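>>> only geometry, no sequence info:
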């Protein structure tokens, strides 16, 4: 990046707290998760984002730190029934999850079944609230029209999850500044926005924050934080 300082005038520590440090790969090993958790603790990231079966493991690795463990639910397709999503959510919470990122039923949204989307969101958010756990709803915007994104965001505005999230990172596309802006404009201050999927360079990251993202999901959190530190120290 060249020119003036970024509009995002955060300290390095504040910048690091934007990140949900991510490893959702099917072939990741315990050693990989140990490394993920060590990096999250060393850099002061907000959360590690992992598949739900690694929740207990990462909770143990992060014992004594303030880094949250975030479990991905019905990941990456969202194509499980509500009882299954609820069971996975409860299991993750029982294993120590501090945050839940669930994938909504994209097909139901595209069919215009807003009652289903509302029921699913309310049920999962209610479980999270009951246990004092942060809830995030993954839209998977690459498969949605702008109107469908707005429809899901309006339901979120009513149900009040803690965050709505752009993408899994496993679809045909990731976060865009335009989508972050649309989501934030729709929910206002009632729900926060998380940008995820393809956020790998500092310019893109700062643009997402400027557009209204208050969390960034990325597997490049270390490189981004180091790039930010180098940039503001120029």
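Yep, that arrived. Remember, predicted model here, so these are calculated numbers, not experimental data. Numbering: from 1, shown residues only.
>>> C-alpha from now on. contacts and neighbour counts both.
OK.
>>> tell me which stretches of the chain form strands.
Defined through DSSP state E, the strands belonging to the chain, from first to last, are 19-22, 47-51, 68-73, 99-103, 134-138, 163-165, 192-196, 213-218.
>>> can you put these in CSV and add mean neighbour count and distance to residue 91?
Compiled in CSV, the strands of the chain are given as follows (neighbours: other C-alpha atoms under 10 Å; distance: least, C-alpha to C-alpha, whole Å):
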stretch, mean neighbour count, distance to residue 91
strand 19-22, 27, 20
strand 47-51, 26, 12
strand 68-73, 28, 10
strand 99-103, 26, 11
strand 134-138, 25, 15
strand 163-165, 27, 21
strand 192-196, 28, 23
strand 213-218, 24, 22
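>>> turn these into CSV, including distance to residue 122.
Putting the strands of the chain into CSV (distance: least, C-alpha to C-alpha, whole Å) gives the following:
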stretch, distance to residue 122
strand 19-22, 23
strand 47-51, 22
strand 68-73, 15
strand 99-103, 12
strand 134-138, 11
strand 163-165, 13
strand 192-196, 16
strand 213-218, 22
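>>> let's bring in a second one:
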């Protein structure tokens, strides 16, 4: 199955703990996280078998070193958490993160452009990151911050992400006015189709939360409560 194509409800129900863990970006984005916290996160991710660790850019090199012999990927965030940086700044952040060992980047969009229905600006915004990641086999996920947007703005942002060549759209930063909802995941999935992945993040704390998001069309989950989800 394509990593971007959603599963049927029956397939989701059949996921065991190992298979569920492999869909999670084990996340620690708090600005006061310490080096020891990052080391612990990497150890946990390897133990659980998660898709990645998702961390702030300052920790990418450390995590990449810790995970060098592991299948767990290193994911970091770009333009985080507001998205109110220039495309050039986001492109530079992306290039630097890749140099330090990032395998995946989750970039925050220009939310004002989405609310203004300005797709051209969004395509430039997202495209700058996609272009910076091109040729490096780096996955680009596009954070919409759905709780701050109208449904029309979410659709415009999804369309821009597809047009710009992003690999995933993502619901939330975890630092905005709300997290993932089943309705938003379903809207994102119906807009992007099966050629682009959907990452649900923000407020996913239990196995049932995870199952609900996957049944709505998510193909990746962002969570800090990974242990509670997979145990």
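Perfect, thanks for sending it. Computed from a prediction, not measured in an experiment: that's the story for all the values here.
>>> so which of the strands of structure 1 is nearest residue 87 of structure 1?
Between residue 87 of structure 1 and the strands of structure 1, the shortest separation by C-alpha to C-alpha is 9.7 Å, and it involves strand 68-73.
>>> what's the mean distance for the closest one versus structure 2?
Once the two are superposed, strand 68-73 of structure 1 sits an average of 0.5 Å from its aligned residues in structure 2 (mean C-alpha distance after the TM-score superposition for structure 1).
>>> residue 75 of structure 1 -> structure 2?
With TM-score structural alignment as the criterion, the equivalent of residue 75 of structure 1 in structure 2 is residue 80.
>>> contacts only, for its match.
Residue 80 of structure 2 is in contact with 107, 108, 173, counting by C-alpha atoms under 8 Å, 6 or more residues apart in numbering.
>>> distance of it relative to residue 184 of structure 2?
20 Å (C-alpha to C-alpha, to the nearest Å).
>>> and residue 67 of structure 2, by the same measure?
According to C-alpha to C-alpha, residue 67 of structure 2 stands 33 Å off from residue 184 of structure 2.
>>> do residue 227 of structure 2 as well
Residue 227 of structure 2 sits at a distance of 25 Å from residue 184 of structure 2 (criterion: C-alpha to C-alpha).
>>> what's the answer for residue 11 of structure 2, then?
Plainly put, residue 11 of structure 2 is 21 Å away from residue 184 of structure 2 if you go by C-alpha to C-alpha.
>>> ranges for the helices of structure 1?
Listed in chain order, the helices found in structure 1 under DSSP state H are 12-16, 30-43, 55-61, 82-94, 106-110, 114-130, 146-159, 177-187, 202-211, 221-232.
>>> out of residue 227 and residue 184 of structure 2, which sits in the busier spot?
Neighbours were tallied for residue 227 of structure 2 and for residue 184 using other C-alpha atoms under 10 Å; the higher tally belongs to residue 184 (21 against 16).
>>> so the more buried one touches residue 146, yeah?
Yes - with contact taken as C-alpha atoms under 8 Å, residue 184 of structure 2 and residue 146 are classed as touching, separated by 7.1 Å.
>>> quick check: neighbours shared by the two?
Jointly contacting residue 184 of structure 2 and residue 146 under the rule C-alpha under 8 Å, 6+ apart are residue 171.
>>> list the contacts for the counterpart of residue 220 of structure 1 in structure 2?
When structure 2 is aligned by TM-score structural alignment, the residue opposite residue 220 of structure 1 is residue 225. In this structure, residue 225 of structure 2 makes contact with 204, 205, 206, judged by C-alpha under 8 Å, 6+ apart.
>>> distance of residue 225 of structure 2 from residue 48 of structure 2?
Going from residue 225 of structure 2 to residue 48 of structure 2 by C-alpha to C-alpha gives 12 Å.
>>> can you check residue 110 of structure 2 too?
Between residue 110 of structure 2 and residue 48 of structure 2 the distance is 34 Å, computed by C-alpha to C-alpha.
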